[in-house]
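In: model the following, please.
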Amino acid sequence: MIPSRETQTSLLLILMLYFTASSDADLRLMVRVGDEVALACRSDFYIRGGCETITWLFTSTNPTVKLFETGQIHQEAAAKSDRLSVTADCSLVIKKVSLEDVGLYTCRKQGSDFNISLSVIHILQYLHLKARVGDEVTLPCENINHDCKTITWLFTSKSQTVKLFETGKIHQDAAAKSDRLSLTADCSLVIKKVSLEDAGIYACRQFINGQPGSTGSVFDSQSW
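Out: Here you go, the predicted model:
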């Protein structure tokens, strides 16, 4: 009998700045600086008339601006028009994502809105860590005040971001693997029985009075 190879998951610890957008959205996405991202509008919006009747809006610290209207890039978005485009299904594509792109994106059709919150991470330094499938790993939450009720752990895989912990307890988004997740007294995230599905980006974020506060650790795990 030939012994089977142990499957390993490579955990890549990344020290980075994490710039978060509003959490009041239908969909939350997190991407890296320099990435290209497609923000998909609701499919029924497209079916009922095409992109000519779609408006894309962007809200950040500045007043809301129009990015796309009546089938073309709006003049208010002229400064970054070379990085913006809209696909046949009305998705908004942003090339070479930068920190200025953090914010709330709204796809609007005849008074109906679909909101997407886009957060951006800026990589500062890489550190490597390896774990075998089945191991237990602890991801520390650093540079924050250790009140776990103010801590949110986020997990991003395939451009989809879900909450793992919020207000000190497992979030409903993580219900399927709640038996493998826990928090320590210092708000570190513990993952038991690591599997390949755990590959992705983990971000520790502190919210004070509902507003984003300090950024803790962010981990990018890649399976191989």
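In: every contact and neighbour count from this point should use C-alpha atoms.
Out: Fine.
In: which residues of the chain fall in helices?
Out: 43-47 (DSSP state H).
In: centre-most residue in it?
Out: Met30 (2.4 Å; CA atoms, centre = their mean).
In: now do the contacts for it.
Out: Listed by CA atoms under 8 Å, 6 or more residues apart in numbering, the contact set of Met30 reads 118-121, 156, 159-161.
In: can you pull the buried residues of the longest strand that the chain contains?
Out: Longest strand in the chain, counting residues (DSSP state E): strand 112-132. For strand 112-132, burial by neighbour count (16 or more other CA atoms under 10 Å) applies to 113-122, 130-132.
In: other SSEs contacting it?
Out: Using 3 or more CA pairs under 8 Å, 6 or more residues apart in numbering; DSSP states H and E, the elements in contact with strand 112-132 are strand 8-19, strand 27-32, strand 103-109.
In: rerun that using 10 Å as the cut-off
Out: With contacts taken as 3 or more CA pairs under 10 Å, 6 or more residues apart in numbering; DSSP states H and E, strand 112-132 sits against strand 8-19, strand 27-32, strand 37-39, helix 43-47, strand 55-59, strand 103-109, strand 211-223.
In: out of the ones you listed, deepest packed?
Out: strand 103-109 (a mean of 23; mean count of other CA atoms under 10 Å).
In: how big is the angle separating it from strand 27-32?
Out: 130 degrees (axes from the mean of the first three to the mean of the last three CA atoms, to 10 degrees).
In: farthest pair in the contacts of Met30?
Out: Comparing all pairs in those by CA to CA, the longest separation belongs to Ile121 and Gln160, at 14.3 Å.
In: just the contacts of Met30 now: which is nearest Asp220?
Out: Thr156 (9.1 Å).
In: now that closest one: how far from Ile73?
Out: The spacing between Thr156 and Ile73, counted by CA to CA, to the nearest Å, is 29 Å.
In: equivalent analysis for Leu39, please.
Out: 15 Å.
In: what does Ile151 give?
Out: Distance from Ile151 to Ile73, by CA to CA: 38 Å.
In: repeat that for Glu36.
Out: Using CA to CA, one gets 17 Å for the distance from Glu36 to Ile73.
In: ok, those two, which is more surrounded?
Out: Shown here are Glu36 and Ile73; by other CA atoms under 10 Å, Ile73 has more neighbours (20 against 14).
In: residues touching Cys41, list them.
Out: Applying CA atoms under 10 Å, 6 or more residues apart in numbering, we find Cys41 in contact with 54, 56, 89-92, 105-109, 113-116.
In: of those residues, which is the nearest to Ser81?
Out: Leu92 (11.7 Å).
In: can you get me a residue count around the closest one?
Out: Leu92: 21 neighbours (other CA under 10 Å).
In: to check against the first, give me the structure of this:
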Amino acid sequence: MVEFRRIQMLFLILELQFSAAITGQDSSFTVRDGDEVTLSCENVTTDQDKCNSTTWLFSGSGSTATVALIKFGQIGEKAKAKSDRLSVTANCSLVIKKVTVEDAGRYFCRQFKSGQQQGQDSQVYLSVVTMTEHKDTDKVMLSCSVSTYDACRHTVKLLYQGNNVDKDNKDLKTSQSTCSAAVSFLTSHDIYTSNYKFLKCKVTDLISGKVQLCNFSPQLSCEKPGVAETTTEPETTTSTTQEDCSALSYIMLVMRVAELLLITVITVLLFRARGNQRPPDDNIDLNSVRSRTAKCSGPAASQEQNDEDDGAVNYENFGEPSTSVRLH
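Out: Just a heads-up that it's a prediction; the model follows:
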């Protein structure tokens, strides 16, 4: 029982460490192109004068090179071209105005003291949603796509009046691919005549679980994560679908498999350790029983025990090794 409790504690510690390794100081944001976003710095230190100890680095999609956007609180030399879109807040968060597809990538907030880096970087992943329209005579094609840093971590679905765009709409042609979705229809369709009022793009971050509903209408932008699920689209506020949680389920499956393997290894080691120990001597238990019997039965039982003890001594004299063990 003691060993089992120790194993349980070990598993709990491992799971906490695994969760910390996944979450750590990383965060993610998904915004529509043209919007503004504020990337928070989770490792910011105190006693800074206008973020003079903070540096923001950027690595674009498919690139391993990093660019210093903000260096010790000031716009970096290589970021001068977009200096009008960059700024830092009082708590050293990075503000990006009029977000473009090129802004999608990984951002690092790094702290310095006396020229030396302090602690680990705070990482932020920024994904950008792009809505496009292509018109050809009497046909229109609308597409919604997400630009990310590396592998796609989103699902993209088109909704018409709160339902999947191809549900009960035979006159709509849809296409689906990784991190994008598209629909085409005639200009006589209600979608077009209503200025795309009822058509939305549902973008779900598989890691954070955040959901955004982006409007194709030029006058509207993406709704804030979580708000759309409880207000404007009640029919889509059910529990997260299996597809949306596939990545999280995979992570939990890996954790459980590792846990089972660890249980098996520790159990085998415990059994081997017990197998190397000498088994308890049966004579000890037998003598103990005899002793208790003697106390209850009186002189007759004591005499019988002495006779048997004499017999045990004779066996020992014949050369059999003694196996009796004294327990302290």
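In: quantify their similarity with the TM-score.
Out: The TM-score (TM-score structural alignment, normalised by the length of the first structure) is 0.50; 138 aligned residues with a CA RMSD of 3.8 Å.
In: re earlier: among the contacts of Cys41 of the first structure, which one sits closest to Lys80 of the first structure?
Out: Within the contacts of Cys41 of the first structure, the smallest distance to Lys80 of the first structure is 13.0 Å, found for Leu92 (CA to CA).
In: which parts of the stretch 201-328 of the second structure are strands?
Out: In the stretch 201-328 of the second structure, the strands defined using DSSP state E, counting those that start in this stretch lie at 211-215.
In: got the residue ranges for the helices in it?
Out: Here the stretch 201-328 of the second structure has its helices, by DSSP state H, counting those that start in this stretch, at 227-230, 246-276, 282-297, 299-317.
In: what's the offset of the first one from the middle of its chain?
Out: In terms of CA atoms, centre = their mean, to the nearest Å, the centre of helix 227-230 of the second structure is found 23 Å from the chain centre.
In: same for that helix, what does it pack against?
Out: Applying 3+ CA pairs under 10 Å, 6+ apart, we find helix 227-230 of the second structure packed against strand 211-215.
In: may I see the buried residues of the strand it packs on?
Out: 211-215.
In: what separation do you get for Tyr8 of the second structure and Thr267 of the second structure?
Out: Tyr isn't right for residue 8 of the second structure; it's Gln. Relative to Thr267 of the second structure, Gln8 of the second structure is positioned 12 Å away (CA to CA).
In: to clarify, my last question referred to Ile70 of the second structure.
Out: 53 Å.
In: okay, those two: which has more neighbours?
Out: Counted by other CA under 10 Å, Ile70 of the second structure and Thr267 do not tie: Ile70 has more neighbours, with 26 against 15.
In: can you say which of the helices of the stretch 201-328 of the second structure is nearest to Lys98 of the second structure?
Out: For Lys98 of the second structure, the closest of the helices of the stretch 201-328 of the second structure is helix 227-230, at 22.2 Å, according to CA to CA.
In: tell me which residues of the closest one are tucked away?
Out: Applying a neighbour-count criterion of 16+ other CA under 10 Å, one finds 228-229 buried in helix 227-230 of the second structure.
In: what do you get for stretch 130-144 of the first structure?
Out: By neighbour count on 16+ other CA under 10 Å, the buried set for stretch 130-144 of the first structure is 130-134, 137, 139-142, 144.
In: can you find the partner of Cys41 of the second structure in the first structure?
Out: Correspondence of Cys41 of the second structure to the first structure, assessed by TM-score structural alignment: Cys41.
In: what of Gln123 of the second structure?
Out: Residue correspondence to the first structure (TM-score structural alignment): Gln123 of the second structure is matched to Asn115.
In: and Thr66 of the second structure? What does it align with in the first structure?
Out: Aligned partner of Thr66 of the second structure by TM-score structural alignment: Thr64.
In: give me the nearest residue to Ala77 of the first structure, chain neighbours excluded.
Out: Leu67 (5.2 Å; CA to CA, 6 or more residues apart in numbering).
In: actually Met141 of the second structure, not the one I wrote
Out: Ser184 (4.2 Å).
In: tell me, how many residues neighbour that neighbour?
Out: A count of nearby residues for Ser184 of the second structure, using other CA under 10 Å, gives 18.
In: surely it forms part of a strand?
Out: Yes. Checked against DSSP: H, G, I helix; E, B strand; the rest coil, Ser184 of the second structure lies within a strand.
In: now for it: which residues touch it?
Out: Neighbour list for Ser184 of the second structure: 133-135, 139-143, 171-175 [criterion: CA under 10 Å, 6+ apart].
In: need the counterpart of it in the first structure.
Out: So, by TM-score structural alignment, Ser184 of the second structure is left unmatched.
In: if we can go back for a sec, run through the residues that contact the residue lying closest to the residue nearest to the centre of the first structure once chain neighbours are set aside.
Out: Using CA to CA, 6+ apart and skipping residues adjacent in sequence, the residue nearest Met30 of the first structure is Ser119, 4.7 Å away. Ser119 of the first structure is in contact with 18-23, 28-33, 99, 101-104, 161, counting by CA under 10 Å, 6+ apart.
In: list the ones among these that the second structure also has?
Out: Contacts from the contacts of Ser119 of the first structure that recur in the second structure, judged by both residues aligned by TM-score structural alignment, their matches' CA atoms under 10 Å, are 28-33, 99, 101-104.
In: can I get these in CSV with distance to Pro212 of the first structure?
Out: Putting these into CSV (distance: CA to CA, whole Å) gives the following:
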residue, distance to Pro212 of the first structure
Arg28, 15
Leu29, 16
Met30, 15
Val31, 17
Arg32, 18
Val33, 19
Leu99, 16
Asp101, 17
Val102, 13
Gly103, 13
Leu104, 14
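In: and the helices and strands packed on strand 112-132 of the first structure as JSON lines, adding distance to Cys187 of the first structure?
Out: Shown next, in JSON lines, are these (distance: least, CA to CA, whole Å):
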{"stretch": "strand 8-19", "distance to Cys187 of the first structure": "17"}
{"stretch": "strand 27-32", "distance to Cys187 of the first structure": "21"}
{"stretch": "strand 37-39", "distance to Cys187 of the first structure": "31"}
{"stretch": "helix 43-47", "distance to Cys187 of the first structure": "39"}
{"stretch": "strand 55-59", "distance to Cys187 of the first structure": "31"}
{"stretch": "strand 103-109", "distance to Cys187 of the first structure": "27"}
{"stretch": "strand 211-223", "distance to Cys187 of the first structure": "10"}
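In: wait, isn't Arg110 of the second structure in contact with Gln118?
Out: Yes. Arg110 of the second structure is within contact range of Gln118, at 7.6 Å (criterion: CA atoms under 10 Å).
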